[in-house]
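Participant: here's my sequence, what's the structure:
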Amino acid sequence: MGILLLVWVGIFLAKAVWWVWWRPRRLERFFRQQGMEGNAYRFPFEDVLEQRGWNMEAHSRPMSLSHDIVARVVHWMRKKIPKHGNFFFTWLGPHSQVVIEDPHVIRDILAHKSGHLTKMTPDTLLKLLVTGIVIYDGEKWVKQKNPQSGLPGGEIEGNEEEEEEEEEEEEEESLVVSPFLACCTEIIDGWEKMVPFEGSCELDVWPEFQNFSGDVVSRTAFGSSYEEGRRIFQLQVEQAVHLIQSLPGVIIPGYRFLPTKRNRRMKAIDREVKGLLRNIITKREKAMQLGMARDDDLLGLLLESNQSYAEEDGNQEKTRLTTEDVIEECRLFYFAGQEATSVMLTWTVVVLSMHQTWQDRAREEVLRVFGRSKPEPEGLSQLKVVTMVLQEVLRLSTPVSFIYRTTQTAVKLGDFHFPPGVGLLLPSVSVHQDPEIWGEDAHEFKPERFSEGVSKASKSQAAYFPFGFGPRICMGQNFSMVKVKICLAMILQHFSFELSPSYVHAPHTVITLQPQYGAQIILHKL
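Facilitator: Down below sits the predicted model:
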């Protein structure tokens, strides 16, 4: 017994030494032999602490009113790129990561279909916030994807020409536009009550758009189960805060099993969210069996599409989504839908407050197309100026600073070879503002650069990927753009706005790009 224990301890220690020392050092030598640069591996978390220190320094103070946000959002990258170039390695504990800024290599990575590259498989703590199709690969991804093609925007695959991206799936979108317009009307009515006649008021639009987006997702996803949906939204917001505060520890083996107060709370939220979703889904499935189910919300569309696809395929056990699969997709509705809408609307209002001329041009276009009537999906394709504005906002204030992939097998990317298990960080935040790609005015707000479409806006079509690229592009990108266009159009119809003197410009990343101190504007009723 004693000998077996010693053997077990020896094997454990050998694996630990391999994981925290020998493998990272071998990878470092492998990278350097190919001419790649980066920090030396320092046991075990020095690189993480260095990067965290730089970012904390940058986030400790606001920045001037500028669109050049890279130095604040990812300060550690601004420190390393001049030293190591646009292709360098770094360390997340003993895990190697390679930062790639070359748009041609990025295009190859995001368009990869051979199985050599996968999405990042998140730590269990990350799965407490978001799961679903966004993190899957292989057969599991195909299984989750096929029923989702029946949702608004679900037919999008690959980064097609911008003309195709701008085409709206009007018939599908009309099923969820009605509850969305109801939410827009409520926020407009609420703001009008705040502003005195021929007067103005200060308003922080960041929490306004967060609550608005949560209501939108709750209504469009769950329809009559709206109140239960609001509770899920509140829990998911709390979960995101806990997750960010826990991130420094997720690279420590076994951290998620520690019975800390935060870990216990995160798991309790996860159980409650799953319970609420399971109850909503079960009731809807029973109603479908009785022929009384509604199919005018996202949950109804997903369940109906799931059933239809499984029946057409003929192998329901293999292709039909389980209740747990549907729960995962519903959680993704919240994370992707709420975050994308609130972040895009917030930065669009901030940017248009900074650039009054473009605000006036966008308003003139909205009034010409819709007058004072509520915007309808079929008219959105006529909003050329609004579309250019949103595309430029997404370039300068891209919601997600990085896209992450992992090498599943040995693969060559650009001039470098990679073994399995290497993380690839694709920094959209810096690629979107690279002067070598976008010109000397890369840090300026110039929507006219998109006047002839995305493909002609820069020197490389692969330099613009706010929704990703290739076969794993965000399936809901069209739907997100529709929501933002409608809400922005209604705001422009009723109000003009400018930055408040109390606004502090401090973009920072909390999973998505957010205003650290809020987004205060002065609202004027028209």
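Participant: please make it C-alpha for all contacts and neighbour counts, starting now.
Facilitator: OK.
Participant: name the helix or strand for Ala489, please.
Facilitator: helix 477-494 (DSSP states H and E).
Participant: now Leu277
Facilitator: helix 261-289.
Participant: measure stretch 328-345 end to end?
Facilitator: For stretch 328-345, the first-to-last residue distance is 26 Å (CA to CA, to the nearest Å).
Participant: got a list of what Met63 touches?
Facilitator: 72, 505-506 (CA atoms under 8 Å, 6 or more residues apart in numbering).
Participant: try Ser451
Facilitator: Ser451 sits in contact with 388, 457, where contact means CA under 8 Å, 6+ apart.
Participant: now the second one, please; I'll put the structures next to each other:
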Amino acid sequence: MKTLSSSLVLNLLIHVGLPVITIITFYFLNIIWMKPQRLRRKLEKQGIRGPKPSFPYGNVGEMQKIQAAAIAMKASKSSDGDFVGDDYTSTLFPYFEQWRKQYGSIYTYSTGNKQHLYINDPELVKEMNQSITLGLGKPSYVTKRLSPLLGNGILRSNGHFWVHQRKIIAPEFFMDKVKGMVGLMSESAEPLLRKWEAACIEGEGSGIADIRVDDDLRAVSADVISRACFGSSYTKGKEIFSKLRTLQKTISSKGMLFGLPTYGLRKDVKSLEKEIDSLIWEAVCERKCQQTPLLKKDLLQMILEEAMDHFASKDESKHFIVDNCKNIYFAGHESTSVAASWCLMLLALHPEWQTHISDEMSEACPNGVLDVDSLPKLKSVTMVIQEAMRLFPPAAFVSREALERTQIGHVDVPKGVCIWSLIPTLHRDPEIWGPDSHVFRPERFINGVTKACKSPQAYVPFGVGARSCLGRNFAMAQLKVVISLITSKFKFSLSPNYQHSPAYRMVVQPGHGVNIIVQKS
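Facilitator: Have a look, this model is predicted:
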């Protein structure tokens, strides 16, 4: 009887178990290797080449080796002090630069089960950015990694849900609304100006102070977005901003672009996500219980009303509100404050442009008050900001995924392929910007972007087209206000404590902050 039972079990394993194991093995092999290989062959048939992948992680191993070699090379070199001419992409993204030199401005590579298409041809970038099809969206594996930080808000969502969210949020950042925020932006900058004035007075009788600007600029940006969109001050939302930054650092610390699992981070990320969601929902509940009627609707009120109108489920409504608040809190202050830090670093190296901005401020605002009418007259600060965002754009990539088969110029992009354009490479290409492409020269923008280079579509600090940054007008106005006010009140130079080390933490930011020597004008 025992022998018979053993035989039956063995037969069952052979006739049922082995086929099941074979099917499961084939399924995972298809996902991990065969599918990306099929996508790769479709691109290769169009003449698109790239580094040869290895099983099972594609080109990840090669990327890691190139990255390690670049870091070692940087460590062995002493800085020559040419911060502006420094091609930081060769350290931050050395694999992209190496492959670009080897395969040209369009090539393919893979990370695990994802096949990628790198595009840095200006015409193809233009085609991609101006495409209005919902078949091009945010890469799913990247947005999955960012889910704790952004939920399914406007920065992460795709398809019709993204369109729906854009219709709600975009009008709040139209130029007519932004003009009404200029006074608020000036008010938010006042604490920074007073703090720096006090630091200069306390500077051991010298009248100067060595200031690390990043946190102060971040506080200004956070206060502006808090007051403009949520009707509260930065002080009230300080804990939310702090935890968002911690979560940002945690998520971006493990090579997000590789698309590999990060099991060790899950517990920390989940805990931070819960804390942030709870803090935001607490602020939302306070608004709901507010008895005093609003003089005018802010963005939070628009989001609350939309959630009430379109979601029957309480959970769906809550997720919609919290997710979009997280998106606005994060996007509304992080990129803008980083751009301001880069602006001050470059102005510290080029005092002549400080003089240009200060002189224009004196003419446009003789009473020292910057208002909506004086802002368009500040041409120099506009050019400085444009040039700073050319050389050090906070957004490193334009990224898309073909959610369905899509045509971009002459390239037939198969469904499932992720597309990447490296913005700093476009912004520093000598063929587009001329032989001085690595030089800080704001005057190149004197007649606008269209006259600044051969291919204006290659200037994409805010993206272009349907998925361009909603807060572009808001960010530019805020940068003009903050940089103009600082430059009119102070003279500054780069501190010996400044260490030039651009770092990629979802945005390209000064790795060790920006220190400047500040003196009251």
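Participant: in the helix or strand that the helix holding Leu277 of structure 1 is followed by, what's buried?
Facilitator: Heading C-terminal from helix 261-289 of structure 1, the first helix or strand you meet, by DSSP H and E, is helix 298-313. Neighbour-count burial for helix 298-313 of structure 1, counted by 16 or more other CA atoms under 10 Å, picks out 298-310.
Participant: also stretch 278-297 of structure 2?
Facilitator: Across stretch 278-297 of structure 2, burial judged by 16+ other CA under 10 Å covers 279-281, 283-284, 287.
Participant: with stretch 168-186 of structure 1 instead?
Facilitator: 168-169, 172-177, 179-181, 183-185.
Participant: show me what the helix holding Leu277 of structure 1 is packed against.
Facilitator: In terms of contacts (3 or more CA pairs under 8 Å, 6 or more residues apart in numbering; DSSP states H and E), helix 261-289 of structure 1 is packed against helix 226-246, helix 298-313, helix 323-332.
Participant: would you turn those helices into JSON lines with distance to Trp206 of structure 1?
Facilitator: Below are these laid out as JSON lines (distance: least, CA to CA, whole Å):
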{"stretch": "helix 226-246", "distance to Trp206 of structure 1": "14"}
{"stretch": "helix 298-313", "distance to Trp206 of structure 1": "25"}
{"stretch": "helix 323-332", "distance to Trp206 of structure 1": "21"}
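Participant: and Phe89 of structure 1, which of these is closest to it?
Facilitator: Among these, the nearest to Phe89 of structure 1 by CA to CA is helix 226-246 (23.6 Å).
Participant: and that closest one, how far from the chain's centre?
Facilitator: 16 Å (CA atoms, centre = their mean, to the nearest Å).
Participant: can you list the residues that contact that helix?
Facilitator: When contacts are defined by CA under 8 Å, 6+ apart, helix 226-246 of structure 1 is touched by residues 125-126, 128-129, 214-215, 217-219, 222, 262, 266, 269, 273, 276, 334-335, 510-511.
Participant: so which of these are in helices?
Facilitator: Mapping the contacts of helix 226-246 of structure 1 onto helices (DSSP state H) picks out 125-126, 214-215, 217-219, 222, 262, 266, 269, 273, 276.
Participant: out of those, which end up buried?
Facilitator: 125-126, 214-215, 217-219, 222, 266, 269, 273.
Participant: what about the alignment partner in structure 2 of Ala442 of structure 1, how many residues nearby?
Facilitator: Correspondence of Ala442 of structure 1 to structure 2, assessed by TM-score structural alignment: Ser437. Ser437 of structure 2 has 18 neighbours, counted by other CA atoms under 10 Å.
Participant: so how far is Ile119 of structure 2 from Gly465 of structure 2?
Facilitator: According to CA to CA, Gly465 of structure 2 stands 17 Å off from Ile119 of structure 2.
Participant: meant to ask about Val372 of structure 2
Facilitator: Taken as CA to CA, the span from Val372 of structure 2 to Ile119 of structure 2 is 39 Å.
Participant: pick out whichever of the two has more residues nearby.
Facilitator: Taking neighbours as other CA under 10 Å, Val372 of structure 2 and Ile119 compare with Ile119 leading, 22 against 15.
Participant: skip the chain neighbours and tell me the closest residue to the more buried one.
Facilitator: Ile106 (4.6 Å; CA to CA, 6 or more residues apart in numbering).
Participant: just to check, the one you found is in contact with Leu117?
Facilitator: Yes - using CA atoms under 8 Å, Ile106 of structure 2 makes contact with Leu117 at a distance of 7.1 Å.
Participant: neighbour-wise, which of these two wins?
Facilitator: The neighbour comparison of Ile106 of structure 2 against Leu117 (other CA under 10 Å) goes to Leu117, with 24 against 19.
Participant: helix/strand/coil for that one?
Facilitator: Three-state call for Leu117 of structure 2 (DSSP: H, G, I helix; E, B strand; the rest coil): strand.
Participant: do Tyr404 of structure 1 as well
Facilitator: strand.
Participant: can you find the partner of it in structure 2?
Facilitator: Using TM-score structural alignment, the partner of Tyr404 of structure 1 in structure 2 is Ser399.
Participant: how about its match: what's its closest non-neighbour residue?
Facilitator: Setting aside the residues directly before and after it, Ser399 of structure 2 is nearest to Trp420 in space (CA to CA, 6+ apart), at 4.7 Å.
Participant: any idea which helix or strand carries the one you found?
Facilitator: Assigned by DSSP H and E, Trp420 of structure 2 falls in strand 418-422.
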